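Asker: below: sequence and its predicted model.
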Amino acid sequence: MRNRTYHRFAEVNGRQTFYREAGDPGMPTLLLLHGLPTSSQMYRELIPMLSDRFHVIAPDYIGFGHSDAPLRQDFDYTFDNLAAHVAGLVDALGLESYILYMQDYGGPIGFRLFTQRPERVKGFIIQNANAYIEGVGDAPKSVLLPLWENRTPDTEKPARHFVSLEGTKFHWLVGAKDSEAINPDNWILDQALLDRPGTQDYQVDLLENYKTNIALYPEWQAAFRQHRPKTLIMWGKNDPFFIPPGARAYLGDLPDARLVWLDAGHFVLDENAPEVAAEIKSFFSYPRNN
């Protein structure tokens, strides 16, 4: 069935990695990379809207969603390692080329894939995923800068609040045009996974490791200029985490990119999935699979 979404697992580097799959594998592949504090569930409504034109793959990173979630003493929670497992899934599924849809954490994971194997990446869809220092808002700075400077129980407290129920709910609701249009299942389901024993410990590890992404911004920007991937930017303009100057900054390195502003916050799909799907289909205009 064309619009059916399948829920599958693949073994990657000895770990079970969950992914959602829909559409004809003969069509161009969209690789949907999720953000914090969620998982591939953030794409559950968008996937069937795209599956008539694309082969859609949406993985859960190790430690997220339905993928294996080893404790921090059993797994090195870094963005390098998360990206390595996504690359391993790409290889396990035999994906020779794909368009990257990146939101939040999906940016640093996707841009690592891009700089490592740029020939495979046929385009970017960037949705509130940052690659420029001017795009980092005061909200994440207040949490992350003290943690990066000196990790102590006191500097960890704001990071742990980031992945508490209050913080998770805030991620989903902040900047929304109509908060009643945001499904509360989002933060309730996400938090149930975040509250598993040991999970918030490694989530703080990842928030500390986010500084490695900032260090890679110049390398990513140089790769944008060198390879000029076809780029669609869909940005929730009310996002306090990744602010509008970060969206506009891409145009300096990718002048042919299309930038679409959405009246939304950090997450946009609950209110704007049909518009996002239409923009993707129009911008990456492949023939319909009949």
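Answerer: Yep, that arrived.

Asker: for the rest of this, base every contact and every neighbour count on C-alpha atoms.
Answerer: Noted.

Asker: mind listing the strands for the stretch 151-290 of the chain?
Answerer: Counting by DSSP state E, counting those that start in this stretch, one finds strands in the stretch 151-290 of the chain at the ranges 231-236, 258-262.

Asker: now the ones you listed in TSV, with mean neighbour count and distance to Arg4?
Answerer: Formatted as TSV, the strands of the stretch 151-290 of the chain follow (neighbours: other CA atoms under 10 Å; distance: least, CA to CA, whole Å):
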stretch	mean neighbour count	distance to Arg4
strand 231-236	25	25
strand 258-262	16	28
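
Asker: dropping in the other structure now:
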Amino acid sequence: MNHIADWRSLFPFQSREIMLGGHRCHYVDEGEGEPLLLVHGNPTWSFYWRNIIGPLREKYRLLAVDLIGLGLSEKPSPKEYSYRLERRAADLNEFIDKLNLEGITLVAHDWGGGVGMGAAVAAPERFARFVLMNTAAFLAPKCPLAIRVCRIPGFGKVAVQGLNMFVRAALKKTVAKPERMTPAVRAGLAAPYDSWRNRTGVLRFVLDIPLGPKHPTYAVLQNIERGLAQFRDRPVCLIWGMQDWCFTPWFLDRFIEIFP
């Protein structure tokens, strides 16, 4: 069975490209109407949103962006691109500006929430409502052991970039109904991460998780957290998989505190 052909049939959307900060960004732009901006996490990409884009494009304009270093976007070296949350949020704001998006509904998952809410805090007038799923936009009291192991100098690089353990684990450890992870879906989710170089962004995302105040992203995430309360007057929908070992129900409770 040709799984490459299979996954591409699951993602029948036109690929588009835009330059953000000098780097090529891949995205999907389907439908017309109010814009829904879909921001994935790590190690997923716009393919993650395939079952949302199809049905909703009859009523909305769906824009699914591949963050730089992930998906079908350019995968620059760490010398060419910082791979920091601050830069990713700035990229997203540049995307919004270039496409002149207004009245945005942000739909974000995993670390896409930090990126998306970072963009929203920087340009609140652009955003009308939020749909947040198993994500964070604030500092957490602890980091899962599996994530910390991937940050061990030397070992993390070999494990994540060389052996592709992060992507493989994500495809096995984050699914409540394994029967839905068909070979075609598995192939589609993993397709952009087929070499050491193409997994640079996956590792850098893990390394950008701030575990203490000396990390460059710590203060950035702190600032995003401080800015969340301004959105209490806008609709916020929280959707949570309660068995998530990374973005546990603690994160849901924290969002409920912020958006009572």
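Answerer: Yep, it's here. Quick caveat, the model's predicted, so the values are computed rather than measured.

Asker: could the strands of the stretch 151-290 of structure 1 go into CSV alongside distance to Asn186 of structure 1?
Answerer: What follows is these, written out as CSV (distance: least, CA to CA, whole Å):
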stretch, distance to Asn186 of structure 1
strand 231-236, 17
strand 258-262, 20
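
Asker: for Ala277 of structure 1, which of the ones you listed is the nearest?
Answerer: strand 231-236 (10.6 Å; CA to CA).

Asker: matching residues in structure 2 for the closest one?
Answerer: The aligned range for strand 231-236 of structure 1 in structure 2 is 236-241, by TM-score structural alignment.

Asker: stretch 82-95 of structure 1 too?
Answerer: Against structure 2, stretch 82-95 of structure 1 falls on residues 88-101 (TM-score structural alignment).

Asker: how far off centre is that stretch?
Answerer: Put simply, stretch 88-101 of structure 2 sits 15 Å off its chain's centre (CA atoms, centre = their mean, to the nearest Å).

Asker: same check on stretch 73-92 of structure 2?
Answerer: Counting by CA atoms, centre = their mean, stretch 73-92 of structure 2 comes out at 13 Å from the chain centroid.

Asker: in structure 1, which helix is the longest?
Answerer: helix 211-227 (DSSP state H).

Asker: show me what that helix packs onto, helices and strands only.
Answerer: Packing contacts for helix 211-227 of structure 1, counted by 3 or more CA pairs under 8 Å, 6 or more residues apart in numbering; DSSP states H and E, involve helix 106-116, helix 244-253.

Asker: Gly88 of structure 1: which of the ones you listed is closest?
Answerer: Short answer: helix 106-116, nearest of those by CA to CA, at 10.5 Å.

Asker: in the closest one, which residues are buried?
Answerer: Gly106, Gly107, Pro108, Ile109, Gly110, Phe111, Arg112, Leu113, Phe114, Thr115 (16 or more other CA atoms under 10 Å).

Asker: same deal with stretch 172-188 of structure 1?
Answerer: Trp172, Leu173, Val174, Gly175, Ala176, Lys177, Ile182, Asn186, Trp187.

Asker: need the max-distance pair from these.
Answerer: Among those, Lys177 and Trp187 lie farthest apart (CA to CA), at 17.3 Å.

Asker: can you put the buried residues of stretch 172-188 of structure 1 in TSV and add distance to Ala84 of structure 1?
Answerer: Formatted as TSV, the buried residues of stretch 172-188 of structure 1 follow (distance: CA to CA, whole Å):
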residue	distance to Ala84 of structure 1
Trp172	27
Leu173	31
Val174	31
Gly175	32
Ala176	33
Lys177	36
Ile182	32
Asn186	27
Trp187	27
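
Asker: for these, which one is nearest Glu166 of structure 1?
Answerer: Trp187 (9.1 Å).

Asker: residues near the nearest residue in space to that closest one that is not next to it in sequence, how many?
Answerer: Spatially, and ignoring its direct neighbours in sequence, Trp187 of structure 1 is nearest to Lys169 (5.4 Å; CA to CA, 6 or more residues apart in numbering). Neighbours of Lys169 of structure 1 under the rule other CA atoms under 10 Å: 19.

Asker: I'd say Lys169 of structure 1 and Leu189 touch.
Answerer: No. Judged on CA atoms under 8 Å, Lys169 of structure 1 makes no contact with Leu189 at a distance of 10.7 Å.

Asker: mind listing what Lys172 of structure 2 touches?
Answerer: Residues near Lys172 of structure 2 by CA atoms under 8 Å, 6 or more residues apart in numbering: Pro178.

Asker: among the strands of the stretch 151-290 of structure 1, which comes closest to Met42 of structure 1?
Answerer: strand 231-236 (14.8 Å).

Asker: mean shift of the closest one relative to structure 2?
Answerer: When structure 2 is superposed, strand 231-236 of structure 1 averages 0.6 Å from its matched positions, counting by mean CA distance after the TM-score superposition for structure 1.
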